[in-house]
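# Dropping the sequence and predicted coords here.
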Amino acid sequence: MSVGEAVEAEPKRRAPRARFGSLVAVILLLLFGVPWATLVWSGNAWPAPVLAAGTVVFVLAAGAFPVLMFRGHGGHSDAASRVADTMLGVIWVLFTWSIIGQAFGLVLALAGVADPVRSRVVTAVVLLISLALLLWGYAEAMRVSRVRRVDVVLPRLGPGLDGLRVVLITDTHYGPIDRSRWSRAVVDVINSLEPDIVAHTGDIADGQVEQRLSQSSPLGDVRARYARVYVTGNHEYYSGALGWVEHMTSLGWDALHNRHLVVTRGGDSLIVAGVDDRTAAGSGLPGHHADHVAALAGTDPELPILLLAHQPQQITGAVAHGVDLQLSGHTHGGQIWPFHYLVRTDQPVLQGLSRHSERTQLYTSRGTGFWGPPFRIFAPSEITLLTLRSPAP
C-alpha cells in the first residue's frame, strides 16, 4: 500500500470506530440518564446536596460501567465482570421501571397530584419495585433450576422408543461467579430423572476451560442410559471452542460437531444429530459451521431425527432436512423482562414447544444458568425433561 492509499484508508477505519463510540455514548446516556431524570432530577425538588450527590453517583456509574465491562469481558477479569454485570442488571431494571414510572406520573398529574409530591411518589414506587424485582431476580438466578416436564409426540417414533426420556440443559454459562456447588446440584437433579439421553445445547461457559474447570467438572458425573450429547453455542466461540469440545469429550460426552449417532431400543432407532452454532462460520476455526448435510450423512431417511442446535433460528435448516424435533436454548426466555421483546426480534421463538412444519417441532429452553447480570426476572431457568411419545395405535 502506498503512503497516499494509507492516508485515504485511515479515515475509513476511523469511521466505524466513531459510529460505535457514538452508539455506546447514546446507550449509556439513555440507560443512566432516564433513571437519573426520574429519581434525582424531574420534579422531586430535592435539597441541593441530595441533587448533587445523586448526580455524582449516576455520572460515576456511567463512566465506570464501560471501563469495567471492557476489563471484565475483554480483559478476562472476573472481579470486574462481576461488578459490570451486576451494574448492567441493576441499571436495566431501573431504566425499565423509570419509564413505567414516568407514565404513572402522568396518571397522577391527570388526577391533580402536583409536584414535588407526584415525582417523589414516582421515585418511591420505582425504587421499591426495582429493589423487590432485583432481590427476587437474584434468588431466581442463583437457585437450582426447576424441572420442566414436556411430552412430545413424534409421529415417526417407533413404539420401542415410546417414553424415551431426554433431559435438556443449556446455557449453563459458568462464569465469573463461582457456581461449582450449583453445578453439582444441577447434575444431581439430572441424575434423579434417570434419563435415557442427556443433551447440552451449548454456551457451557464464559471463559477458557482452565478458568471454569471446577464449575464444569461435575458434568462428567452426569448419567444417561444411552447417550450424553453436546453442541457448541455462540459463547464457545468467544471462549476457546476447540478447548470446550475437547473438554466435553474428556468428560465422556459425545460432541456432535456436525455429526450424529443412533440410539436403539426395543427394535426401533432414533437418529441423534448435532450442528455447530450459526455463528461458528465466522469464528475462523476450520470446519466449524452449521452443516446439516454432514450431520445427517449416511442416515436412514425413514428414521426419526432428534437434532441439537443452539439457536432457535436454526430451525429453518432443520425443516429443510426433515428433522422431527430440534432442541435449542440461547434465548434464556428473555432473562430480564422486558428484554423478552428484543429477543423476539432475532429469534422465531422465545421458549417452549412450537411447530414449524408438518414434521418438524422445536423445543426452546429458557436456559439452565444465566448470562452476565445475576438476575432472572419473569424468565425462570429450567432443566427440561422431554418424554418422547410414539403416536397412539
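Looks like it came in fine.

# use CA for all of it now, contacts and neighbours both
OK.

# How about the helix or strand hosting R17, which residues are buried there?
In the assignment (DSSP states H and E), R17 maps to helix 3-39. Buried positions in helix 3-39, judged by neighbour count with 16 or more other Cα atoms under 10 Å: 28, 31-36, 38-39.

# As a markdown table, those residues with distance to V7 would be great.
Formatted as a markdown table, the buried residues of helix 3-39 follow (distance: Cα to Cα, whole Å):
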| residue | distance to V7 |
| --- | --- |
| L28 | 32 |
| L31 | 37 |
| F32 | 38 |
| G33 | 38 |
| V34 | 41 |
| P35 | 43 |
| W36 | 43 |
| T38 | 47 |
| L39 | 48 |
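
# of all those residues, which comes closest to S390?
Using Cα to Cα, L31 is the member of the buried residues of helix 3-39 that sits closest to S390, with 49.9 Å.

# The closest one and V90 touch, don't they?
No: counting by Cα atoms under 8 Å, L31 stays clear of V90, with 10.3 Å between them.

# so how far is G322 from P391?
Distance, P391 to G322, by Cα to Cα, to the nearest Å: 18 Å.

# Comparison target, given below:
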Amino acid sequence: MTDTSDTRPTDSEAQAERRSTLHRLMRYLPLIAPVLLWAVPCWVLLYAGQQWPLPVTLAGTGVFVLGLIGMPLAMARGHGRRQQDGAAIVGDSLLGASWVLFTWSVLLGVLLRLALTVAGVGEGQDRARIVTWAVLGVTVALLGWGYAEARRVPRVRSLDVQLPRLGPGLDGLRVALITDTHYGPLDRARWSARVCETVNALEADLVCHTGDIADGTAERRRTQATPLATVRATLARVYVTGNHEYYSEAQGWVDLMDELGWEPLRNRHLLLERGGDTLVVAGVDDVTAESSGLAGHGAHLDGALNGADPDLPVLLLAHQPKFIDQAAAGGVDLQLSGHTHGGQIWPFHHLVRLDQPALAGLSRHGLRTLLYTSRGTGFWGPPFRVFAPSEITLLVLRAPQRPSST
C-alpha cells in the first residue's frame, strides 16, 4: 500500500520557514553588521588600487578603526542601562553615516569603476582615486541633505480616501495623521511645537497618533511631548501605542497622552457622529505589547470592536502595517499605521519590506480593507532621512457618490 499523502509544504509553512531563517540570521546581525559597515568602505576607499601615500593610508585606516570601535560603544552607553543622550547622539550619527558610506562604497565602487573602464577614463591608480572622491562627495552630500530632511517640519501629504460604507453625512471628514515622532536624545521641543502648529492649520475633525511617540520614558521626554496638548480637533484626538513605548514603560506614555488630552484607544473604540451618520474609530495596542509582559497590554481587535454595530464603517489605528491581515479578516474599512518610516535611509527600504506588507502610502488588502502607511513624522536613531521624506498626513474621507434622483 503506497502513501499518497501530499508532503509538500503549504504556502503558510514555506513562509514560516523563510521567516524562521530570517530570524536566525538576524541574531548574528549585531556582530557582523558593524564590521561590514566599516571594513567595506575602508577597503574601497583606501586599498582598492589608490596607492595613497603611507601617512594617508594609516590615518584613513585609523579613522575607520575608531568608527568600528566607537560606534557600538557609544550605542551601548546611549541606549543601554546608562541611557546617556550624548553617547546616543554620537552612536546614532555614526550608524547613519556608516550605512550611507557603506551603501555608496558598494554601488560606486562597482558601477562607477565599471563605467569609467568602459569610457576609457583613467587607469589603475587614477581610476581608483576618482571612485574614492566620488564616494566621499556623494556621502557628504546625502548626509547633509538627509540631516536637513530629518530635522525639518514634515510636508503635509493630502489625499482623498473613498470608503464605500461611509455615510453621506461624514463625507469630507478630515483626518490628520502623525506617527513615529520619536522624541529622543536630540531635544526637539521646538520642532514638536511647530509640528503641532502645522497640524492645527489643517483644521482636522479627527487627529490620530499611531505610536512610537518617543525613545525614552514619558518622564524623561515629557518636555518634547508636551506640545501635543496644543493639538486641536473638532471631534477627537486619539492615540495607540507603538513598539517603542514597550521599550520605555508604555503605561507611562498612555497616562501622559491621556493627561495631554488625547484619548488612548487601547483595544477599544469610540463613535464619531456627523450629519446623522456614524464612524467607528477603533485602536489596538502594538503587536509587540503581549510579549512585553506588561499586564493588560496586547493587540485584540475583537475587544476593540466589541459592541460596535457591524454595519458601520470602521477606521482602525494600529501601529504596524502587519496588523492588516487581522483588520481585513475583521471587516475594517481603513487601517492607519506608521512604523516603517518609509525605510528612512535608502536602501533600508528593502529590509523593511521583508517584515511588513507595505512601506508607505495607500494599499488595498482583501475585498474592502484599505491600509494607509505613513512614512512617519520624526526619525528613529540616525538623524538622517535619505529618499524617505517625513510626512504629516491629511486624509479626507469620501462617501460613495449616490445617483441623483430625477
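Looks like it came in fine. All values derive from a computational prediction rather than experimental measurement.

# TM-score of the superposition?
With the length set by TM-score structural alignment, normalised by the length of the first structure, the two chains reach a TM-score of 0.94; 375 aligned residues with a Cα RMSD of 1.2 Å.

# Tell me how many other residues crowd the alignment partner in the second structure of W97 of the first structure.
Counting by TM-score structural alignment, W97 of the first structure corresponds to W104 in the second structure. W104 of the second structure has 18 neighbouring residues, counting by other Cα atoms under 10 Å.

# Over to T179 of the second structure?
31.

# Would you confirm that it contacts W380?
No: the pair T179 of the second structure / W380 is not scored as a contact, 11.5 Å apart, by Cα under 8 Å.

# Give me the distance between the equivalent of S192 of the first structure over in the second structure and C208 of the second structure.
When the second structure is aligned by TM-score structural alignment, S192 of the first structure is paired with A201. A201 of the second structure sits 15 Å away from C208 of the second structure, going by Cα to Cα.

# Tell me which of the two has more neighbours.
C208 (23 against 10).

# sec struct for that one, please.
strand (DSSP: H, G, I helix; E, B strand; the rest coil).

# Could you report the separation of it from R194 of the second structure?
From C208 of the second structure over to R194 of the second structure (counting by Cα to Cα), the distance is 17 Å.

# what does R181 of the first structure align to in the second structure?
Per TM-score structural alignment, R181 of the first structure is aligned with R190.

# wait, T316 of the first structure
That one, T316 of the first structure, aligns with D325 by TM-score structural alignment.

# Confirm that that match sits in a helix.
Yes: counting by three-state DSSP, D325 of the second structure is found in a helix.

# That one: what's it in contact with?
H365 (Cα atoms under 8 Å, 6 or more residues apart in numbering).

# now L116 of the second structure
Contacts of L116 of the second structure (Cα under 8 Å, 6+ apart): 122, 127.

# What strand or helix carries it?
Counting by DSSP H and E, L116 of the second structure is found in helix 85-119.

# all strands of the stretch 51-200 of the first structure, in order?
146-153, 164-169, 197-200 (DSSP state E, counting those that start in this stretch).

# nearest residue to D78 of the first structure other than its sequence neighbours?
P176 (4.6 Å; Cα to Cα, 6 or more residues apart in numbering).

# you'd agree the one you found is up against A84?
No: using Cα under 8 Å, P176 of the first structure makes no contact with A84, being 10.9 Å away.

# H340 of the first structure is in contact with V349, isn't it?
No: with contacts counted by Cα under 8 Å, H340 of the first structure stays clear of V349, the gap being 10.3 Å.

# who has more neighbours, the two?
V349 (20 against 17).

# for the equivalent of that one over in the second structure, helix, strand, or coil?
Superposed on the second structure with TM-score structural alignment, V349 of the first structure falls opposite A358. Put simply, A358 of the second structure is coil when judged by three-state DSSP.

# about what we covered before: how about the residue nearest to D78 of the first structure, what does it touch?
78-79, 81-82, 206.

# PyMOL command for the buried members of those?
A single PyMOL command selects the buried members of those (16+ other Cα under 10 Å):
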select buried, resi 78+81+82+206
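
# for the contacts of P176 of the first structure, which one is nearest L353 of the first structure?
The closest of the contacts of P176 of the first structure, once distances to L353 of the first structure are taken by Cα to Cα, is D206, at 27.2 Å.

# now for E259 of the second structure: what does it line up with in the first structure?
Match for E259 of the second structure (TM-score structural alignment): S250.
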